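1. Have a look at this prediction, sequence included:
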Amino acid sequence: MKYGNIVQLKVYQNIEKNVVPVTYEDLEKKAKHKLESGPYHYVAASAGAEETARANRDAFYKWKIVPRMFCDTDERDLSVELYGKTLPFPVLCAPVGVQSIVHTDGELASARAAAATGVPFISSTASTHSLEKVAEAAGEGIKWFQLYWSKDREIASSMVKRAEKAGYGAIVITLDTPMMAWREKDIENAYLPFLFGQGIGNYLEDPVFCSRLECPPSEDMQSAIMLWSQVFGNPTLTWKDLEYIRMQTSLPILLKGILHPEDAKLALAHGADGIIVSNHGGRQVDGAIAALDALPEICEAVGDEIPVLMDSGIRRGADIVKALSLGAKAVLIGRPYIYGLALAGEEGVQQVLRNILADLDLTMALSGKKSIKELDRSLLKKM
């Protein structure tokens, strides 16, 4: 496979046109110009002074790739194995909620684009379109479901069961959002899209949630929105609660938001099937450790017992090479594909993913490695 070379030739020969900026910084800038302040900053901004978001990028700069020469990298293998499936690339679309605020088709367009590219799509609890509609859009593509654990545990159980029935292959429980953080730009704009009925599609079509209402959401949307505001998030959860969700599904369960090695050990002890090292892209705790800085210790804490994935700050192929070399099995992409969605819908998402994957392929090859399996810490030097 010569993914990067093929993409290059198609672009240079005008077989494929660039519909969105190739450079991440230009992609973000153009999305900012197109979107209104509320939606743009809901996606782009982070918690507090945004120190964590900056730390995520600074962490990548500290690690440098030391390429090796005279290595046969003519043919490359970017595939990885996860939970009995062969993924063509070590990349997944991170769960991003309320995608309808940047494009009408929202999660449906992103799921279609991910499936067309061969990238698994993780559908958020906070989607505007229901998990069933997203699953239909993804078709035969690999899809996982991300759970925000509701205060009403029967709603959480219902969503997990719906996801398994709809063909999702894993459950990703986000641990770092028992409540929403202090996000200065959202406060400044007085913008919370859920209060306008966006991002609650999974609730509006959930039988347990609807059973808590006096009448259907179609007849009284405001009451449904108010109920959502009362049940979203659950700060009372502890490790012992994980057993409850385990009883609701036979799917692998990954825990997203782990940053401390002791939490990684607890995840392993309580039967987690995977960990996603993440600080929510800087959106929850300002001043927190960078996800990449947390990654090596967490990989060491769990060894080869369960897969460790990583997100927060991935922007280019070199970032992916560094994360995989430090122990991640795969990475999640968030904001970049959302900017692609904002600018050009499904085609924009597909092209953003195409560009990142091509960059990954070429960077790996030029570093002297021909497969993901060959990436390890010996490729890097910390400055």
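-> It's in.
2. Please count neighbours and contacts with C-alpha atoms only from this point.
-> Fine.
3. Output the contacting helices and strands for the host helix or strand of Val349.
-> Val349 belongs to helix 335-366 when assigned by DSSP states H and E. Here helix 335-366 touches helix 3-12, helix 24-34, helix 37-44, helix 106-117, helix 317-325, going by 3 or more C-alpha pairs under 8 Å, 6 or more residues apart in numbering; DSSP states H and E.
4. one more structure, for comparison:
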Amino acid sequence: MVDQVARLEAAARERLDPAAYAYYAAGSDEEISVGEAAAAWRSWRLLPRVLRDVSHVDTSLSLAGTPLATPVLAGPSALHGMADPQGEVATARGVAGAGSLLVLSSRSSRPIEQVAEVAGPWWYQVYCLRDREVTGEQVRRAARAGARALVLTVDAPYVAPKPRVRDPLPLGAHGDEALANIPGVRAQDREQDPSIDARVIGQLAEQSGLPVLVKGVLRADDAVRCVQAGAAGVIVSNHGGRQLDRAVASAHALPAVAEAVGDRVPVLVDGGIRTGTDVLVALALGARAVLLGRPVLWALAVGGSGGVGALLESYRSQLSTAMALAGAVNLAEVTADLVAGAGRSRG
């Protein structure tokens, strides 16, 4: 599948406005973290079981009370309207058709309510903005529209510079699509609030009535603090290499975070996941599910909603094959003993 994702990216690059492609593909500074992400998953080695009946493999799970056909989710990414005229509406259709879950970015090109009309189960990603009233209204809108959880991104107190992103973005006729869900406020109030601390987890939960997962965690001690502050889940992520360059790859940060959190809340992970075998490794290292970022954008640009659905189904099929070859017939059997050198306490 790694070739499939590479082919999708190449085809998407041909179709996208050059400024849009640069925005989607870019990392911060020297793009070291971007370059390391996929290779980090491939650095792990597997210890498959044999002589197991693997004639039937089940990739389904229940995540935060939601039944899903696959542990491969569509993570939050901004401005899908540059990839497809229907933007996140098209993405949501494709994700729903694959039996997966969408995490809708607060920087989406389409209003929350339009996406919710066609979505299957979905969560809403949120930044805590300098104007807290705007943030509060966002999360209340998401709750009213049917979001099942919030995903608070915490690794972007400031937006890191991305040297590759230079030209104005092709935002369409409205010219302000990036702010479909945060209109009518001053530019400085749209910025992330760099003063927030762990108390914001409980504040957002109270404002929305929804569980709050925290995204952007790479350290075990931070993960524990998030759980102690009321987080309903932790997402191991380095923001796709778009924030602090040289931040450790998610594939290497995941085991310590999963070990520290234990069974208290689900741990998810994103960043550089290109194959079903990557997904298998992530689950064995302690993740409950994984999220895809750029591959969804490439699939959307090339094939619209159908392309997104086909991508997710391809990951699910690849995972099913990898599980069978590793001797695991369901996700409960994907344990740490399948990974060479991984800790065995969660096995």
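-> Now that the structure is in, tell me what you want to look at. Quick caveat, the model's predicted, so the values are computed rather than measured.
5. sorry, back to before: mean shift of the helix holding Val349 of the first structure relative to the second structure?
-> When the second structure is overlaid, helix 335-366 of the first structure sits 1.0 Å from its aligned residues on average, using mean C-alpha distance after the TM-score superposition for the first structure.
6. what span of the second structure lines up against that helix?
-> The aligned range for helix 335-366 of the first structure in the second structure is 294-325, by TM-score structural alignment.
7. chain center to the matching stretch: distance?
-> Taking C-alpha atoms, centre = their mean, to the nearest Å, the mean C-alpha location of stretch 294-325 of the second structure is offset from the chain mean by 14 Å.
8. Just the buried residues of that stretch, please?
-> Within stretch 294-325 of the second structure, the residues scored as buried using 16 or more other C-alpha atoms under 10 Å are 294-316, 318-324.
9. ranges for the helices of the stretch 1-150 of the second structure?
-> Using DSSP state H, counting those that start in this stretch, the helices of the stretch 1-150 of the second structure run over residues 2-15, 18-25, 32-42, 88-97, 112-118, 132-145.
10. Now for Thr249 of the first structure, how many residues are close by?
-> 18 (other C-alpha atoms under 10 Å).
11. any idea what it aligns with in the second structure?
-> Using TM-score structural alignment, Thr249 of the first structure pairs with Ser208 in the second structure.
12. Quick check: the gap between Ile32 of the second structure and Gly241 of the second structure.
-> Distance of Ile32 of the second structure to Gly241 of the second structure, given as C-alpha to C-alpha, to the nearest Å: 8 Å.
13. Between these two, which is the more surrounded one?
-> Taking neighbours as other C-alpha under 10 Å, Ile32 of the second structure and Gly241 compare with Gly241 leading, 29 against 17.
14. Quick one: residues contacting the more buried one.
-> Going by C-alpha atoms under 8 Å, 6 or more residues apart in numbering, Gly241 of the second structure touches Gly27, Ser28, Glu31, Ile32, Ser33, Val34, Ala37, Ala247.
15. Kindly state which residue of the first structure is aligned to it.
-> With TM-score structural alignment as the criterion, Gly241 of the second structure lines up with Gly282 in the first structure.
16. picking up where we left off before, would you reformat the helices of the stretch 1-150 of the second structure as JSON lines and include distance to Gln188 of the second structure?
-> As requested, those are exported to JSON lines (distance: least, C-alpha to C-alpha, whole Å):
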{"stretch": "helix 2-15", "distance to Gln188 of the second structure": "32"}
{"stretch": "helix 18-25", "distance to Gln188 of the second structure": "21"}
{"stretch": "helix 32-42", "distance to Gln188 of the second structure": "28"}
{"stretch": "helix 88-97", "distance to Gln188 of the second structure": "25"}
{"stretch": "helix 112-118", "distance to Gln188 of the second structure": "22"}
{"stretch": "helix 132-145", "distance to Gln188 of the second structure": "12"}
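17. if you compare those, which one is most tucked away?
-> For the helices of the stretch 1-150 of the second structure, the largest average neighbour count (mean count of other C-alpha atoms under 10 Å) is found in helix 88-97, namely a mean of 26.
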